[in-house]
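> With the input below, show me the fold.
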Amino acid sequence: MPNRTAILETVKGTIKFELKETEAPITTKNFIDLANKGFYNGLIFHRVEPGFVIQGGDPKGNGTGGSGKTIPLEIAPTLTHKKGAVGMARSQDPNSASSQFYICIEDAKFLDKNYAVFGQVTEGQNVVSNIRKGDKILKVTIQ
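Below you'll find the model as predicted:
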């Protein structure tokens, strides 16, 4: 079965990314479940680091919120933090990822082996580069 695609509709345009379900089954299931519940709809990108990442998925909008459940750190050696990689944000506890995710604007290999990559942008990397702090995620759907 081919991997599914996440479609993020934002105020700046659409970002599509392939979900790496075989390599990161726990992480992708968590993201898919949240997306299917409408969890991400209306949330903002609360963190934007030019040349590094955009980050969203926090219902509090300040980097401290989550879905109320955490998942274990899931590292797949074949998934690296290259431009367009989608990963799960977390606190210092490696097993604290919840709902916050980030998308790499450029390569960020220093994150490899420390953060779970679970997707790769296939369309809309230009939109990723144009996201600014506070920009809204209108809707996330899974195809």
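> When you work out contacts or count neighbours from here on, use the C-alpha atoms and nothing else.
OK.
> what about Glu123, how many neighbours?
15 (other C-alpha atoms under 10 Å).
> In this structure it contacts Glu18, no?
No - judged on C-alpha atoms under 8 Å, Glu123 makes no contact with Glu18 at a distance of 9.4 Å.
> out of everything not next to it in sequence, what's closest to Leu73?
Closest residue to Leu73 apart from its sequence neighbours, by C-alpha to C-alpha, 6 or more residues apart in numbering: Asn95 at 5.0 Å.
> Touching, that neighbour and Lys69? I think so.
No - with contact defined as C-alpha under 8 Å, Asn95 does not reach Lys69; the gap is 10.6 Å.
> and those two? which has more neighbours close in?
The neighbour comparison of Asn95 against Lys69 (other C-alpha under 10 Å) goes to Asn95, with 14 against 10.
> In contact with that one, which residues are there?
Asn95 is in contact with 70-73, counting by C-alpha atoms under 8 Å, 6 or more residues apart in numbering.
> Most neighbours among these, which one is it?
For the contacts of Asn95, neighbours tallied by other C-alpha under 10 Å; top is Leu73, 21 neighbours.
> Am I right that it falls within a helix?
No - the assignment for Leu73, made by DSSP: H, G, I helix; E, B strand; the rest coil, is coil rather than a helix.
> how close does it get to Val117?
10 Å (C-alpha to C-alpha, to the nearest Å).
> one more to line up against the first:
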Amino acid sequence: MIMRLFQIAAALFLAVAAIGPAHAASDDNTLTIQLKDGPVVVELMPDVAPKHVAQIKELASKGEYDNVAFHRVIEGFMAQTGDVEFGDMEDGFNAGRAGTGGSNLPDLPAEFSKVPFERGVVGMARSQDPNSANSQFFIMFADYPPLNGEYTVVGKVMSGMELVDKIKRGEGGNGEVSDPDRMIKVTVGK
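The predicted structure is shown next:
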């Protein structure tokens, strides 16, 4: 009986120990976006889009996303940000060009998947060329099936979606935002 209890305790210990490293690894695939109203936590999906996730993590680790505007925000659709070239509201912000730039890293080949574009999903923005995603991404306010298989999914909001809902909406025909909200700080990990 005592031996059996010892075996159960040992099995539980090993199970808990196994969970620990897995949880720590998942923190490496967590992106925290500090907004004016608080943090938004995104679970990145390297198994779905490894090249895109690696690029986002590299840019975030270098502070490239800090103070970057949500330059295009469409009610009931999505909030777009990530133009590190023209969207930095503290260094070189250009409202007329925000949304047309990228980063000094190369554009990436599409990594389309079967993950649907639904509320909270984070996808990569691109031009008409499917292989042109670079630094810009968007967060979905609602489900939008026409994007499925046409844009690369990189993650999903795990907490703070109510804060994403508060991002200032655009007034222009393409969702352009005057005096936009920004990502204050973006970090990898919680």
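> Let me see the TM-score of these two.
Remark: TM-score between the superposed chains equals 0.95 [TM-score structural alignment, normalised by the length of the first structure]; 142 aligned residues with a C-alpha RMSD of 1.1 Å.
> Spell out, range by range, the helices that occur in the first structure.
With DSSP state H, the ranges of helices along the first structure come out as 25-36, 125-130.
> Dump those into CSV; add mean neighbour count and distance to Leu138 of the first structure as well.
Formatted as CSV, these follow (neighbours: other C-alpha atoms under 10 Å; distance: least, C-alpha to C-alpha, whole Å):
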stretch, mean neighbour count, distance to Leu138 of the first structure
helix 25-36, 18, 12
helix 125-130, 18, 14
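> Minimum distance to Glu49 of the first structure: which of the ones you listed has it?
Closest approach to Glu49 of the first structure among the helices of the first structure (C-alpha to C-alpha): helix 125-130, 10.0 Å.
> so the closest one matches what in the second structure?
Alignment of helix 125-130 of the first structure against the second structure: residues 161-166, by TM-score structural alignment.
> and what of stretch 20-31 of the first structure?
Using TM-score structural alignment, stretch 20-31 of the first structure pairs with 45-56 in the second structure.
> In this structure Phe31 of the first structure contacts Tyr102, no?
No - contact between Phe31 of the first structure and Tyr102 fails when scored by C-alpha under 8 Å: they sit 12.0 Å apart.
> Pull up the gap between the residue most central in space within the second structure and Glu150 of the second structure, please.
The residue lying closest to the centre of the second structure (C-alpha atoms, centre = their mean) is Val122, at 5.0 Å. Distance, Val122 of the second structure to Glu150 of the second structure, by C-alpha to C-alpha: 13 Å.
> Look up how far Tyr115 of the first structure lies from the spatially most distant residue from the centre of the first structure.
Most distant from the centre of the first structure: Met1, at 22.1 Å, with distances by C-alpha atoms, centre = their mean. The gap separating Met1 of the first structure from Tyr115 of the first structure is 26 Å, by C-alpha to C-alpha.
> same deal with Thr14 of the first structure?
24 Å.
> And His46 of the first structure, by the same measure?
His46 of the first structure is 19 Å from Tyr115 of the first structure, by C-alpha to C-alpha.
> Same check on Ile15 of the first structure?
In terms of C-alpha to C-alpha, Ile15 of the first structure sits 21 Å off from Tyr115 of the first structure.
> likewise Gly56 of the first structure?
When distance is defined by C-alpha to C-alpha, Gly56 of the first structure is 15 Å away from Tyr115 of the first structure.
> can you check Thr141 of the first structure too?
24 Å.
> Quick check on the two: which one has the bigger neighbour count.
Tyr115 (21 against 17).
> quick one, what contacts the more buried one?
Tyr115 of the first structure makes contact with 73-75, 87-90, 94, according to C-alpha under 8 Å, 6+ apart.
> So what does it match up with in the second structure?
Tyr115 of the first structure maps onto Tyr151 in the second structure, by TM-score structural alignment.
> Same question for Glu49 of the first structure.
Matched to the second structure by TM-score structural alignment, Glu49 of the first structure sits across from Ile74.
> Kindly report the same for Ala6 of the first structure.
Under TM-score structural alignment, Ala6 of the first structure pairs with Leu31 in the second structure.
> Could I get the contacting residues of that match?
Neighbours of Leu31 of the second structure in contact, by C-alpha under 8 Å, 6+ apart: 41-44, 57, 186-190.
> quick one: contacts for Thr10 of the first structure?
Contacts of Thr10 of the first structure by C-alpha under 8 Å, 6+ apart are 135-139.
> And for the residue nearest to Asp165 of the second structure when sequence neighbours are not counted, the neighbour number?
The shortest distance from Asp165 of the second structure to any non-neighbouring residue, by C-alpha to C-alpha, 6+ apart, is to Phe141 (7.0 Å). Phe141 of the second structure is flanked by 23 other residues according to other C-alpha under 10 Å.
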